[in-house]
Each structure stands twice: as C-alpha cells, then as structure tokens.
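Visitor: Need a 3D model of the following:
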Amino acid sequence: MSLLMNISLARHGECVIAFENLCDQLFDFDVIPNDRELAFICKVGRGMSIDPRRWQFLASPDSLDNSSNE
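Guide: Just a heads-up that it's a prediction; the model follows:
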C-alpha cells in the first residue's frame, strides 16, 4: 500500500487503518525512526487509543521507555 493510499484512507475517516499501515510499511522497508519520530508515533498511537503493539515493534525497548516520558 502506498503513502498516497494511506493519505486517502485518513481523508476518508480511516485514520486508525492508515496509522497501522504506515507502521507496517516503516517496518517492512526497514525504516528505523529516530527518537523524536518514535515519540511522535507513540503520541499519535496513544492519542487514537490504538493498541501499542501496533507500533512498538518499530523500536528497541530502550527507545520505548524514553518515549513514554514525553
């Protein structure tokens, strides 16, 4: 699924699916978010009440511990 498809999903009210797809794509393409990006991903996921398992695979446990403080 392309980035444009995720944007289309979000515009049509499917924000949770778009977020989950984005996280999956980051993982599939071996994209490692930096600490700031991961903190933002965590903030968005929590704000949308998404199960943390949908994004926690993107970082090491140390990164997740640090992002929970923001």
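
Visitor: Going by C-alpha atoms from here, please, whenever you check contacts or count neighbours.
Guide: Fine.

Visitor: Quote the end-to-end distance of stretch 26-37.
Guide: Taking CA to CA, to the nearest Å, stretch 26-37 runs 12 Å from one end to the other.

Visitor: can you give me the helices in the protein?
Guide: 3-11, 15-28, 35-47, 61-67 (DSSP state H).

Visitor: could I get those as CSV with mean neighbour count?
Guide: Shown next, in CSV, are the helices of the chain (neighbours: other CA atoms under 10 Å):
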stretch, mean neighbour count
helix 3-11, 14
helix 15-28, 17
helix 35-47, 16
helix 61-67, 13
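
Visitor: The structure of the following sequence is requested for comparison with the preceding one:
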Amino acid sequence: MSDGPDNLVLAMLRRMDGKLDRGLEELHDIKVRQTAVEENMAGVHRRIDRLDERFQRVERRLELTEATR
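Guide: Here you go, the predicted structure:
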C-alpha cells in the first residue's frame, strides 16, 4: 500500500515538471520574438533619423531655415 501515495506524488511532480518545461519553452519563444521587435524598432529609428537629416538638407537648400555652417 505504500506505493500508492508515492506514485501519486511522482505523477503530480511529473505533471508539474512538464508544465514548467512548457513554460520555459514559451518564455524562450517570447524572448526571441522580443529581440526581433527590438531589432525592427532600431531599424525604424535609423530610417527616421535619415529622414530627419534629409528634411534638414532640403530645408537648407530651400533656405527655409538658417544654415548652421
């Protein structure tokens, strides 16, 4: 009769271990996706910076702003 409670505890521990493994896999997936989002945002910021530089150059050429030279 002593096998009954031990088996029940082992079964519960195995289920908990499986859930923990799935949670860790999901966390890994989230971290990978977050990294991709951060890289894409960095690309967007670089493009915005380049556009800002281009707008400033156009404004200087059209003499819409004071030249900084």
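
Visitor: TM-score for this pair?
Guide: Once superposed, chain against chain, the TM-score is 0.29 (TM-score structural alignment, normalised by the length of structure 2); 25 aligned residues with a CA RMSD of 2.7 Å.

Visitor: What distance do you get for the closest residue to Ser67 of structure 1 other than its chain neighbours to Leu22 of structure 1?
Guide: Spatially, and ignoring its direct neighbours in sequence, Ser67 of structure 1 is nearest to Ala39 (4.8 Å; CA to CA, 6 or more residues apart in numbering). Per CA to CA, Ala39 of structure 1 is found 15 Å from Leu22 of structure 1.

Visitor: try Ser63 of structure 1
Guide: Distance from Ser63 of structure 1 to Leu22 of structure 1, by CA to CA: 19 Å.

Visitor: so the residue nearest to Ser67 of structure 1 makes contact with Arg46?
Guide: No: the criterion here is CA atoms under 8 Å, and Ala39 of structure 1 misses it with Arg46 at 10.5 Å.

Visitor: From Asp29 of structure 2, how far out is His45 of structure 2?
Guide: Taking CA to CA, one finds His45 of structure 2 at 25 Å from Asp29 of structure 2.

Visitor: what about Lys31 of structure 2, how many neighbours?
Guide: Applying other CA atoms under 10 Å, we find 12 residues neighbouring Lys31 of structure 2.
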